[in-house]
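Participant: My questions concern the predicted model and sequence given below.
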Amino acid sequence: MSGFPDDPGFFGIIKEMPLFFKLFGGTIFLVVVGSFLYVIIRGLWTWTSNNASEVLTCTAGVVDKRTEVWGGTGNSRSRTSYYVTFELVDGSRIELPVRGDRFGYLVVGDQGELTYQGTRFKDFRR
């Protein structure tokens, strides 16, 4: 048996809060949970979509390379994402994320066979 039989606990505090704080807190909670769900669902959708796509190999050329550096404030380390834009024979372009070790081997102007699946870079052979 508890020593505090009339202690309402956490829900007692919530019950005594003004309506504005309840609505504001609930809205913040829904935005945070909704954001997490959106990121998870979007990631799963992209992964599933890529898996369902066929692996394509076509003649292409490297037309551009770029990096995106993020993080690195205070004591946290920075991270770099690498992207390469390929131009296909029909003139269309596709930008694919690549690993850093592959990024260094690709040079603007290279021509070869690009292999990719959906938005996944697989290989490029000169």
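Facilitator: Everything's here; your move. All figures in this text were calculated on a predicted structure; none of them were measured in a lab.

Participant: going forward, measure contacts and count neighbours with C-alpha atoms only.
Facilitator: Noted.

Participant: contacting residues for the residue nearest to G118 when sequence neighbours are not counted?
Facilitator: Residue nearest to G118 in three dimensions, not counting chain neighbours: N50, with 4.6 Å by C-alpha to C-alpha, 6 or more residues apart in numbering. Taking C-alpha atoms under 8 Å, 6 or more residues apart in numbering as the criterion, N50 is in contact with 117-120.

Participant: And here is the other one:
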Amino acid sequence: MLGIFGMLLAVLGAFLLISVVGALIMTLIGVAYQRKKLDKEPVVTVHASVISKREKPIYRRENSSAKNNMIVRIIYYATFRTEEEKEIELSVTKEEWDLLAEGDEGELTYQGNWYQEFEKNRKKSLCQEYS
């Protein structure tokens, strides 16, 4: 009896290991594909202004009660409006998010949906400091 139970555990363990390794490989292939696709996009620099910012909390569900959910991490987004009236929402780091304010104007550099840099217009920033 223990021999059959041991074999079942070994098969289950092997199945779980293969599943985890397979999922990891598929994730890595997906990330590499997205990165390759993104690298084909041109790097664009445009004059833009910050029109809004938002946070998106990612929760880990403890149980079915919404009260017991825990925030695992927060994704920060900034929405920019270009001179051509195009609105672009990009994920930014917490540090960048803290530095950006609605109404800031400057040069936005991005590639596809990947935020690279926002260099504020110095004249506007100086005016805000003294107001």
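Facilitator: It's in. Fair warning: this is a prediction, and the values are worked out from it, not measured in the lab.

Participant: Let me see the TM-score of these two.
Facilitator: TM-score of the superposed chains, computed with TM-score structural alignment, normalised by the length of the first structure, equals 0.64; 107 aligned residues with a C-alpha RMSD of 3.5 Å.

Participant: OK, contacts around the residue nearest to E41 of the second structure when sequence neighbours are not counted?
Facilitator: Using C-alpha to C-alpha, 6+ apart and skipping the chain neighbours, the partner closest in space to E41 of the second structure is G112 (5.6 Å). G112 of the second structure makes contact with 38, 41-43 under the criterion C-alpha under 8 Å, 6+ apart.

Participant: which residue in the first structure lines up with K40 of the second structure?
Facilitator: Mapped onto the first structure by TM-score structural alignment, K40 of the second structure lines up with A52.

Participant: That match: how many residues sit nearby?
Facilitator: Neighbour count of A52 of the first structure, defined by other C-alpha atoms under 10 Å: 11.

Participant: Distance of it relative to R120 of the first structure?
Facilitator: According to C-alpha to C-alpha, to the nearest Å, A52 of the first structure stands 12 Å off from R120 of the first structure.

Participant: for the second structure, what's the longest helix?
Facilitator: In the second structure, assigned by DSSP state H, the helix with the most residues is helix 2-39.

Participant: Quick check: what element follows it along the chain?
Facilitator: Downstream of helix 2-39 of the second structure, the first helix or strand assigned by DSSP states H and E is strand 43-60.

Participant: Who are the contact partners of the residue most central in space within the second structure?
Facilitator: The centroid of the second structure falls nearest to S91 when counting by C-alpha atoms, centre = their mean (5.0 Å). Each residue near S91 of the second structure by C-alpha under 8 Å, 6+ apart is listed here: 75-78, 114-115.
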